[in-house]
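1. Here is a sequence together with a model predicted from it:
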Amino acid sequence: MQRIVEPLDAHERELWGSQTITLRHNLASLDLFSDGYLAEMIESAAPRSVAIHAEGGSDPSDWPSVSRGTASGAQVLDAVRGGMLWLNLVGISEWDSRFAELADQIFAEFSEQVPGLNIVKRKLGVLVSSPKATVHYHVDVPGQAIWQVRGRKRFIIYPSAEPFLRQTDLEDAVRSATYGVASYQPWYDDYATPHDLEPGKALHWQLNGPHRIENFDELSVSLTSEHWTPDIRRTYAMNYGNGLLRKYGWRPRSTSTSGPAFWGKVGLTAAYRKSGLQNKHGYQRITKHTIDPSTPTGARPLPESEWAPPGA
């Protein structure tokens, strides 16, 4: 079987998870990322697994959510190619057997190469985005990598520390109180590291590293991977617990991931999530647009009577 991830250098294995490393891969040789297969996946996926956003203002949380409506998979791809859209086949490795096998292979190859790597949960997604589309400054919660398969994009990474990543912004993102949005100032760019991605290149970066994306003038198809280790889970629980304490008037003093205070936050996080309060108070999108390849943006507004949560 052909390798997906080219062998890491010794220093890249040591830097895994703490610094940005460039990966080399062979995904472009697979037919999983052809227009035909992507169109098939768009049509067969449950509505909640096809997240489509139109670009809006500087805050991604305000970007319109777009429904597929009655458009075929090929029409959706045409709308993305000619418009200003981002399409995410969310968690595709959890509902498509070929991508499930791909996830098994990718993470097995990582585990072979990175000493002590203990991945307890992982999944893949596929991003299809328009020429010149952008994603503004934001932060992701689990460990992440982006794999460029078709087209080119510029991926700009910032330090995962104050002031580039404020603790309150991270806590809100972890609790899903925002759409992963972090505070941004234009001067942050002076301290950023840009990476130009083309087919065969991928990036894995430091946990919670803020970043933004600029597509070149061509359709972009990327694979995204996310993973959880015991350390990432502990960091998540600490930030979630601190965010809850702050929400209800306490000022958390510790970011430790061990000890009695930490385990108290673990219990608080579990109880809050189990209660359903996260779904009630978390960030919610409303779909107000639908795919329309004939428009310049690739989408058109829906009448207010048809507005609904994505996947409804």
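-> Everything's here; your move.

2. From now on I want contacts and neighbour counts done on CA atoms only, so please keep to that.
-> Noted.

3. Distance of S225 relative to V126?
-> 9 Å (Cα to Cα, to the nearest Å).

4. same thing with A46?
-> 15 Å.

5. Next: W86.
-> Between W86 and V126 the distance, using Cα to Cα, works out to 10 Å.

6. Between these two, tell me which one has more neighbours.
-> Taking neighbours as other Cα atoms under 10 Å, W86 and V126 compare with V126 leading, 24 against 21.

7. From the contact counts, what lies against the helix or strand that the more buried one is a member of?
-> According to DSSP states H and E, V126 maps onto strand 121-129. Counting contacts by 3 or more Cα pairs under 8 Å, 6 or more residues apart in numbering; DSSP states H and E, the secondary-structure elements packed against strand 121-129 are helix 73-82, strand 85-89, helix 97-113, strand 220-228.

8. Minimum distance to L32: which of the ones you listed has it?
-> helix 97-113 (8.0 Å; Cα to Cα).

9. tell me the angle of the closest one relative to strand 121-129?
-> 120 degrees (axes from the mean of the first three to the mean of the last three Cα atoms, to 10 degrees).

10. who's in contact with the helix or strand following the strand holding V126?
-> Heading C-terminal from strand 121-129, the first helix or strand you meet, by DSSP H and E, is strand 134-138. By Cα atoms under 8 Å, 6 or more residues apart in numbering, the surrounding residues in contact with strand 134-138 are 55, 58-60, 180-184, 210-215.

11. second one coming, line it up with the first:
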Amino acid sequence: MNAPSKHWPTTDQRHHALVTDIFDATARMEFAQSYPEVPHKLRHALDRHPLLDLEALAQLAESLPEASIEFNRGDLPIGIDDKPGETGLSIGETIRQVGEANSWAALKNIEQVPAYEELLMELLGELRDEIEAKTGAMLTPQGFIFISSPNAVTPYHFDPEHNILLQIRGSKVMTQFPAGDARFAPDEVHESYHSGGPRELKWDDSYMDQARAFALGPGDAVFVPVMAPHFVQNGPASSVSLSITWRSEWSYAESDARGLNHLLRQRGFSPRATGRWPMSNAPKAYAFRALRKLGLAR
């Protein structure tokens, strides 16, 4: 990773931007009542921050390793069968020209850069008590930034983390579907994902009868439960969103239990699906971890 740009905001500027809580008492109460299984909207006070303007994000992208950058065309259908095509621009050009680039970009694991790690940990620190009261220790905090052109689509997929998406500029609609329901994400797809497969899901228009659409503008946020299928439609202006994520022992146990089910299915068995929180997946998870330690699973 290259050294951070000397033009990034100073520590004093960052602290000035965080002199008040990002999530107020009402937001924290709503989060505590709904976490970890109920998707819901929150308000936040991070709609203007020097680390999240386009030039700062372009410089961040140019400093990150290649594995931490994903960008592609933005004019996509809700469901795709493979990775979408490239834009022909560099990542820096994509972000600086996002208003006209017809693109979607993701900057992954922004905590690799100290200034962004500080921002991520301040945000999660405001919710730590509410998180740990429900799902125990907050593990593996990570941050992701999404920069989207007008009307860009993030196709139907799921993610393994507990996640809050904060809208910084522009608008979008995130449409979520029930987590843990095999109709929207079959067990075999979950198991393949946790064994190294893709996270994209097959789309069916009939799913919309169970859709929950969350319209987001600057100052809005939405909580996404672990593995809740969703897609995102950007609004008429370019968009910047910050995703703050964390794992729990429950989410890791669910992942490892899915890994064991994948091995069992490969051997002709029809394993029982893993349980949603607060059900324990510990026995399967421990078995899979033992196999992995012996080199018999990845």
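-> Yes, it's here. Note that the coordinates shown come from a computational prediction; the quantities given were computed from them, not determined experimentally.

12. ok, back up a step: out of the contacts of strand 134-138 of the first structure, flag the one nearest to P260 of the first structure.
-> Nearest to P260 of the first structure among the contacts of strand 134-138 of the first structure, counting by Cα to Cα, is G180 at 28.7 Å.

13. which bit of the second structure covers the strand holding V126 of the first structure?
-> Across the second structure, the stretch matching strand 121-129 of the first structure (TM-score structural alignment) is residues 140-148.

14. and what of stretch 21-37 of the first structure?
-> Residue span in the second structure matched to stretch 21-37 of the first structure, by TM-score structural alignment: 40-56.

15. starting at the chain centroid, how far to that stretch?
-> What separates the centre of stretch 40-56 of the second structure from the centre of its chain is 16 Å, taken as Cα atoms, centre = their mean, to the nearest Å.

16. Show me which parts of it are buried, residue by residue.
-> Residues 40-47, 51-52, 54-56 are the ones in stretch 40-56 of the second structure that count as buried (16 or more other Cα atoms under 10 Å).

17. Please apply the same query to stretch 93-113 of the second structure.
-> Going by neighbour count (16+ other Cα under 10 Å), the buried part of stretch 93-113 of the second structure is 94-99, 101-111, 113.

18. likewise stretch 53-63 of the first structure?
-> For stretch 53-63 of the first structure, the neighbour count (16+ other Cα under 10 Å) marks H53, A54, E55, D59, P60, S61, W63 as buried.

19. And stretch 184-192 of the second structure, by the same measure?
-> F184, A185, D187, V189, H190, E191, S192.

20. As TSV, those residues with secondary structure would be great.
-> Formatted as TSV, those follow (DSSP: H, G, I helix; E, B strand; the rest coil):
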residue	secondary structure
F184	coil
A185	coil
D187	helix
V189	helix
H190	helix
E191	helix
S192	helix
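
21. Can you add distance to A61 of the second structure and give those back as a markdown table?
-> Below are those laid out as a markdown table (distance: Cα to Cα, whole Å):
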| residue | distance to A61 of the second structure |
| --- | --- |
| F184 | 33 |
| A185 | 32 |
| D187 | 35 |
| V189 | 31 |
| H190 | 30 |
| E191 | 31 |
| S192 | 30 |
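
22. Among these, find me the one that's closest to Q210 of the second structure.
-> Distances from Q210 of the second structure to those, taken by Cα to Cα, are shortest for F184, at 9.5 Å.

23. Okay, and S160 of the first structure sits in which element?
-> Counting by DSSP H and E, S160 of the first structure is part of no helix or strand.

24. For it, give me its contacts.
-> S160 of the first structure sits next to Q206, L207, N208, G209, P210 when contact means Cα under 8 Å, 6+ apart.

25. same thing but at 6 Å, please
-> Applying Cα atoms under 6 Å, 6 or more residues apart in numbering, we find S160 of the first structure in contact with G209.

26. Quick check: the aligned residue for G200 of the first structure in the second structure?
-> The equivalent of G200 of the first structure in the second structure is G219 (alignment by TM-score structural alignment).

27. just V174 of the first structure next, same as before
-> Matched by TM-score structural alignment, V174 of the first structure corresponds to H194 in the second structure.

28. Please name the residues that touch its match.
-> Shown in contact with H194 of the second structure (Cα under 6 Å, 6+ apart): G259.

29. do the same with S248 of the second structure
-> Counted by Cα under 6 Å, 6+ apart, S248 of the second structure has contacts M138, L139.

30. ok, A10 of the first structure to G91 of the first structure distance?
-> For A10 of the first structure, the distance to G91 of the first structure (Cα to Cα) stands at 31 Å.
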